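Engineer: A predicted structure for the sequence below; I have some questions about it.
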Amino acid sequence: MAGGGVGVGAERRGGERRAAVLVFAGVDPSGGAGVAADLQAIAAQGAHALTVVTALTAQDNDRVHAVEPVAPALLLRQAEVLIDKIAIAAVKIGIPGSAANARVIAGLIERLRQLQPQLPVVLDPVLASGHGDLLSRDDAALALAPLLPLVTLLTPNGPEARALTGQDTPAAQAAALRARGCRHVLVTGGHDDDSGVVVNRWYGAGREQHWRWQRLAGGFHGSGCTLASACAGLLAQGLTMERALQRAQQYCHHTLADSYAIADGQRVPRR
């Protein structure tokens, strides 16, 4: 009887197949952001992250001290061996590391879209760390240009949306980004002001919706990665954009409310 029970359990576990999210992101040695955050947030939604490293960094939970992009040929090779073997249900992009890497990623997405025209692509347009440390060898905003027309969902915070568009209001920022090809834009409000409420604004095709969340004290390392990756993990499993955004924001807010410290400074979301 015991042996039969083990066999049934093993069969059940062996029969499970998770939706795979192809992730392009940098390595954060502190474990708070980048591929570490993506892995945890995507797994928490019930999907699986395939992590293609775009850059190596020297950083702690507050500052980025150095960035070394991965060579474009190696980035391409990392992705190709995964794409050749595994069905891709969504793509999540963090820092490309360089303009050359962004072009490689764009080419890979175009290749995937030939067979999967509706493949969800989520881009977290990280232009700098919370302290303003650069995360690309090139002009980070310019480097993202080939990716924007391919994006299903863009998740900029207020400063990123302004840097990408030159516009001052979320509505104008979203309109400019959608004119460049982004189908959906979620402008997050964590950097907007010091009020007690954070307002996140979604703009899609004929859609506009706002969510209000209690502002939490302190700063967090990897919150943007957490939100974008959660969205990608949910879209990979077939959720509608509205449902994915709602659930991903709820999840992200809980990880921040239950965050923990590894040192002084920014806290780490409990993903």
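Structural biologist: Perfect, thanks for sending it. Numbering: from 1, shown residues only.
Engineer: going forward, measure contacts and count neighbours with C-alpha atoms only.
Structural biologist: Will do.
Engineer: quick one: residue 107 is in a helix?
Structural biologist: Yes. Judged by DSSP: H, G, I helix; E, B strand; the rest coil, residue 107 forms part of a helix.
Engineer: next, count neighbours for it.
Structural biologist: 15 (other C-alpha atoms under 10 Å).
Engineer: could you do the one 3 residues further on as well?
Structural biologist: Using other C-alpha under 10 Å, the number of residues around residue 110 comes to 15.
Engineer: okay, it and residue 252: tell me how far apart.
Structural biologist: From residue 110 across to residue 252, the span is 30 Å (C-alpha to C-alpha, to the nearest Å).
Engineer: try this one side by side with the last:
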Amino acid sequence: MTRPAVLVFSGLDPSGGAGVAADVQAIAAQGAHALPVVTALTVQDHNWVYDVEPVDACLLTRQARVLAAACRIKAIKVGIPGNRANAEAIASFILRLREDHPALPMVLDPVLASGNGDPLSRGGALAAIGPLLALATVVVPNLAEAQALAGARFPHLLVTGGHASGPSVRNRWHGEGQCRDWEWPRLAGGFHGSGCTLSAAIAGRLALGEPVVQALERAQAYCHGALASSFALGAGQRIPDRSAHPV
């Protein structure tokens, strides 16, 4: 029995709330398997980011090549690249994979800063993700990130409304000449790694072969459940319980 593999490029969060840890758990909960390649080491807890140290781009590429040679990759998820050099290396690797698999989906979580505004890339976050934007199948920004990306065109864009106000969270999808809204009850408190959870879950659903809109809907339902059953590590943001079963 095999599971579809999702190649993940993401940062290491030692609190276990976001980044690679979140991606691995969320992808596993969809019934897929994550192949995590760490793009950056960070100094952070579940509330604040204090430092980011990008991994060498050559090492990143070597890890990805070994995995691609041994595993059939069904989807890719990209979080923070750490810097421009890593983004360029990831973009080049995706292009090589698509020479044999042109329809290989890539989900981009365009993290421009932490939930509290701390920087997560060296040399400017928007510049760092630049080489990846044109390759993304699905981009999952929050409202502030969507404003920063205004004018860019993507096959599928899911703008999340968690940073807005009101009794519900509205997520809006634009794609294939259509748009659709989903509304979810707003949960009290703040959450660490909610964007990682959602984007990784989408990648996991796409790796299973689901159509994009179905993958978006089921990943949102899973993410909402993970937030609803979140737990505390200490004061501040809560950690999504990603062991919850997907809808």
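Structural biologist: Here it is on my side, so go on. As the structure is a prediction and not an experimental result, all values here were calculated from the model.
Engineer: can you map out the helices along structure 2?
Structural biologist: Using DSSP state H, the helices found in structure 2 span residues 19-29, 57-70, 84-100, 125-133, 143-148, 194-207, 212-228.
Engineer: find me the equivalent region of the last one in structure 1.
Structural biologist: What it means is helix 212-228 of structure 2. Counting by TM-score structural alignment, helix 212-228 of structure 2 falls onto residues 241-257 of structure 1.
Engineer: check the mean deviation of the matching stretch from structure 2.
Structural biologist: Aligned to structure 2 and superposed, stretch 241-257 of structure 1 gives a mean residue distance of 0.4 Å (mean C-alpha distance after the TM-score superposition for structure 1).
Engineer: list the buried ones in that stretch?
Structural biologist: By neighbour count on 16 or more other C-alpha atoms under 10 Å, the buried set for stretch 241-257 of structure 1 is 241, 244, 245, 247, 248, 249, 251, 252, 253, 255, 256.
Engineer: now, which of those sits nearest residue 197 of structure 1?
Structural biologist: residue 253 (12.2 Å; C-alpha to C-alpha).
Engineer: which residues sit in contact with the closest one?
Structural biologist: residue 213 (C-alpha atoms under 8 Å, 6 or more residues apart in numbering).
Engineer: separation between it and residue 102 of structure 1?
Structural biologist: In terms of C-alpha to C-alpha, residue 253 of structure 1 sits 30 Å off from residue 102 of structure 1.
Engineer: same check on residue 234 of structure 1?
Structural biologist: 24 Å.
Engineer: likewise for residue 188 of structure 1?
Structural biologist: Residue 188 of structure 1 is 23 Å from residue 102 of structure 1, by C-alpha to C-alpha.
Engineer: residue in structure 1 paired with residue 78 of structure 2?
Structural biologist: Checking with TM-score structural alignment, residue 78 of structure 2 has residue 93 as its match.
Engineer: so its match makes contact with residue 24?
Structural biologist: Yes. Proximity of residue 93 of structure 1 to residue 24 meets the contact threshold set by C-alpha atoms under 8 Å, at 4.8 Å.
Engineer: count the residues that sit near residue 101 of structure 2.
Structural biologist: 13.
Engineer: so what does it match up with in structure 1?
Structural biologist: In structure 1, residue 101 of structure 2 lands on residue 116 (TM-score structural alignment).
Engineer: for residue 90 of structure 1, see how far away its match is.
Structural biologist: 10 Å.
Engineer: next: residue 32 of structure 1.
Structural biologist: Taking C-alpha to C-alpha, one finds residue 32 of structure 1 at 22 Å from residue 90 of structure 1.
Engineer: would you mind confirming that residue 53 of structure 2 makes contact with residue 40?
Structural biologist: Yes. The pair residue 53 of structure 2 / residue 40 is scored as a contact, 5.4 Å apart, by C-alpha under 8 Å.
Engineer: for the aligned residue in structure 1 for residue 190 of structure 2, what are its contacts?
Structural biologist: When structure 1 is aligned by TM-score structural alignment, residue 190 of structure 2 is paired with residue 219. Taking C-alpha under 8 Å, 6+ apart, we find residue 219 of structure 1 in contact with 265, 266, 267.
Engineer: and residue 186 of structure 1, by the same measure?
Structural biologist: Neighbours of residue 186 of structure 1 in contact, by C-alpha under 8 Å, 6+ apart: 153, 154, 155, 156, 200, 201, 202, 203.
Engineer: go on, residue 114 of structure 2?
Structural biologist: 48, 49, 120.
Engineer: please flag which of those residues sit within strands.
Structural biologist: Counting by DSSP state E, these place residue 49 in strands.
Engineer: closest to residue 132 of structure 2 among the contacts of residue 114 of structure 2?
Structural biologist: residue 120 (16.1 Å).
Engineer: returning to that earlier point: turn the buried residues of stretch 241-257 of structure 1 into TSV, columns for distance to residue 173 of structure 1.
Structural biologist: Formatted as TSV, the buried residues of stretch 241-257 of structure 1 follow (distance: C-alpha to C-alpha, whole Å):
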residue	distance to residue 173 of structure 1
241	20
244	22
245	19
247	24
248	22
249	20
251	25
252	23
253	24
255	28
256	26
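Engineer: which residue in structure 1 lines up with residue 127 of structure 2?
Structural biologist: For residue 127 of structure 2, the residue aligned by TM-score structural alignment is residue 142.
Engineer: hang on, the earlier thing: tally of neighbours for the match of residue 78 of structure 2?
Structural biologist: Neighbour tally, residue 93 of structure 1, other C-alpha under 10 Å: 29.
Engineer: got the contact list for it?
Structural biologist: 23, 24, 25, 121, 122, 123, 124.
Engineer: and these, which are buried?
Structural biologist: 23, 24, 25, 121, 122, 123, 124.
Engineer: and of those residues, the nearest to residue 177 of structure 1?
Structural biologist: residue 123 (12.2 Å).
Engineer: the closest one and residue 6 of structure 1, how far apart?
Structural biologist: 42 Å.
Engineer: about what we covered before: let's have the contacts of residue 186 of structure 1 in TSV, adding distance to residue 72 of structure 1 and neighbour count.
Structural biologist: As requested, the contacts of residue 186 of structure 1 are exported to TSV (distance: C-alpha to C-alpha, whole Å; neighbours: other C-alpha atoms under 10 Å):
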residue	distance to residue 72 of structure 1	neighbour count
153	24	27
154	23	25
155	25	25
156	25	25
200	34	20
201	34	19
202	33	24
203	33	21
